[in-house]
Each structure stands twice: as C-alpha cells, then as structure tokens.
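1. This is a predicted model, with the sequence first.
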Amino acid sequence: DISKWTTNQKQRADILFQQYPVLKQAYSLSQQLRTIYNSTTVKEVGYTKLARWYNDVQNTGLKQFSTVINTIQVNYKTILNYFDNRSTNASAESFNAKIKAFRAQFRGVRNIDFFLYRLAKLYA
C-alpha cells in the first residue's frame, strides 16, 4: 500500500515507475487484486470484480500474470468461496506439510497403522 510508504520509498518508486512503466502496471494490477480480496465480502461481487481484473490483466498482455490467471480459471469456484466466510485451506495445507515432514523424518512408512497411531498421538 503506497499510503504506508515513507517519503524516500515513494520517491524511489516514482523514479522506478517512470523508468519502467510495465512494472508500474504490474504493481497496479497486483494491488487491485489485493483490494478485491480485502474489501469484498459477497461472492457475486467478488466474481464480478475478479472477472474485470482478469480482463484488465488480459488487456495488458503481461505474461507474468499467466500463472495467476490460469489458477483463477481452474479454481474460480473454490476461490469465490473465500468471499463467503473469509476462510482458506491454509490450516489443511499446514497440517499436510507437518505430515510430510514427519514421514520424511522416518524415510517413508512401512507400517501404516503404526504411522497413523503416531500421527494421532502427535497432532490430535
């Protein structure tokens, strides 16, 4: 958020954005996406705003956003659920990472029942 930048940071950003207008465009698009997620609480409104942002990205032709665009295309129904109750799957991802680390610590699993028992004792 530019409003939180120091005077020095704003001056350097002005110079940078003057020299590299594409970078300014990319920064603006990323901030627009952030604003959509921070300010939208209705799924239908989020859908409309994401569609407009998607069109803006396509109109710029910036290939750097292609991964984000593809992710939104493939997962838009799931992504829109965020606007209903502001929840993500971060806790599930964190738990999956813990399981993978635990499994890697023992270089695999031979006895599944014992592995599940240990997981339950450690994380339940």
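-> Noted; the coordinates are in hand.

2. Please count neighbours and contacts with C-alpha atoms only from this point.
-> OK.

3. separation between the residue positioned nearest the centre of the chain and Val74?
-> Within the chain, one residue has its C-alpha closest to the average C-alpha position: by C-alpha atoms, centre = their mean, that is Val68, at 8.5 Å. Counting by C-alpha to C-alpha, to the nearest Å, the gap from Val68 to Val74 is 10 Å.

4. Identify each buried residue in stretch 69-89, please.
-> Judged by neighbour count (16 or more other C-alpha atoms under 10 Å), stretch 69-89 contains these buried residues: Ile69, Ile72, Ile79, Leu80, Asn81, Tyr82, Phe83.

5. can you tell me the helix or strand for the last one?
-> Right, Phe83. Per DSSP states H and E, Phe83 falls inside helix 82-85.

6. which strands and helices sit next to that helix?
-> Where contact means 3 or more C-alpha pairs under 8 Å, 6 or more residues apart in numbering; DSSP states H and E, helix 82-85 is packed against helix 43-60.

7. Run the chain-centre distance for the helix it packs on.
-> 15 Å (C-alpha atoms, centre = their mean, to the nearest Å).

8. List the buried residues in that helix.
-> For helix 43-60, the neighbour count (16+ other C-alpha under 10 Å) marks Lys43, Gly46, Tyr47, Lys49, Leu50, Trp53, Tyr54, Val57 as buried.

9. here's the one I want to compare it with:
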Amino acid sequence: MIDKLMIYEIKGIEKDLLEEGNIPMLTIYLEDQEGMEEIISMEESLMYERQLQKGSKVVIGPDGNLFPLSMAENLGMLDEEQEIPGICLQQQGNWQAEWMENYMDALEEMDDLLKPQ
C-alpha cells in the first residue's frame, strides 16, 4: 500500500504527434527515489507555464498533472513538518479537498466574468 505522495524527477520529455484540432501534449518520463519509473501525458502549455524541464523535481497532483515542488508546497501538498519524499494519504486528502475548493471557486469567478452584463 502506498502511504506517501511520491516525489519524481523528470527524466525525459517527448512531444506527442499532434492531430489537427487537438491540444499539444507531451509524454513525460518520471523516476522516483527508488528508481521506479512512471509515464504520464500533460499539456505542453501547462509544462511551459509551470517551468518544468528535464531534471525538475515534481509531484503528481490531484488532477493528474505535474507540479514543481515549490508550487506543491505553496498549495499545501507538502507539509513542512513532513520529511520529503512526501506526505501521508490523510494529509493528501486534505490538500486535495482544499485544492478542489479553490479550483471550483476560480471556475465560478471565471463564469461570472464571462456572463453577459
């Protein structure tokens, strides 16, 4: 049973073939401290926005996308008292709920801004 939020290092990035009308995606190759490998897909623009590159230390967030450690700490994903490489699942549930609440609030604000006056 996994009881820690794993911290990964980006080992490689490949650009996916883009079909017309699709969002540019990347395949990211990750490795944890124990040498276990993981492969995920993520939007290219989000990788650029979060300034992720080969060698970056990251966590996989509740939305399945990568977060740099500094952003993960700012969002409360990593507890200051917890030792890296991660946090327990109970704490993970707390930050996921908080993250989702903040995300939903942001969507509501965007919706309000886009409504015709």
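-> Thanks, I have it. Bear in mind that the values here come from a model prediction, so they are computed numbers and not experimental data.

10. What value does the TM-score take for this pair?
-> Remark: TM-score between the superposed chains equals 0.30 [TM-score structural alignment, normalised by the length of the second structure]; 55 aligned residues with a C-alpha RMSD of 4.3 Å.

11. on that earlier part again, tell me the spacing between the residue nearest to the centre of the first structure and Asn75 of the first structure.
-> Counting by C-alpha to C-alpha - Val68 of the first structure and Asn75 of the first structure are separated by 10 Å.

12. Return the closest of the buried residues of stretch 69-89 of the first structure with respect to Tyr27 of the first structure.
-> Closest to Tyr27 of the first structure out of the buried residues of stretch 69-89 of the first structure is Ile69 (15.5 Å), distances taken as C-alpha to C-alpha.

13. Can you spell out which helices and strands pack onto the helix or strand that closest one falls within?
-> With elements taken from DSSP H and E, the one containing Ile69 of the first structure is helix 66-80. Applying 3+ C-alpha pairs under 8 Å, 6+ apart, one finds that helix 66-80 of the first structure contacts helix 43-60.

14. hmm, try it at 6 Å
-> On a contact count with 3 or more C-alpha pairs under 6 Å, 6 or more residues apart in numbering; DSSP states H and E, helix 66-80 of the first structure meets no helix or strand.

15. relative orientation of that helix and helix 43-60 in degrees?
-> 170 degrees (axes from the mean of the first three to the mean of the last three C-alpha atoms, to 10 degrees).

16. So what's the gap between helix 66-80 of the first structure and the chain middle?
-> The answer for helix 66-80 of the first structure is 10 Å, by C-alpha atoms, centre = their mean.

17. Likewise for stretch 112-119 of the first structure?
-> For stretch 112-119 of the first structure, the distance to the chain centre is 33 Å (C-alpha atoms, centre = their mean).

18. who are the neighbours in contact with Asp32 of the second structure?
-> Tyr8 (C-alpha atoms under 6 Å, 6 or more residues apart in numbering).

19. Can you give me the distance of it to Leu69 of the second structure?
-> Relative to Leu69 of the second structure, Asp32 of the second structure is positioned 14 Å away (C-alpha to C-alpha).

20. could the buried residues of helix 43-60 of the first structure go into CSV alongside distance to Tyr117 of the first structure?
-> Formatted as CSV, those follow (distance: C-alpha to C-alpha, whole Å):
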residue, distance to Tyr117 of the first structure
Lys43, 40
Gly46, 42
Tyr47, 43
Lys49, 46
Leu50, 44
Trp53, 47
Tyr54, 46
Val57, 48
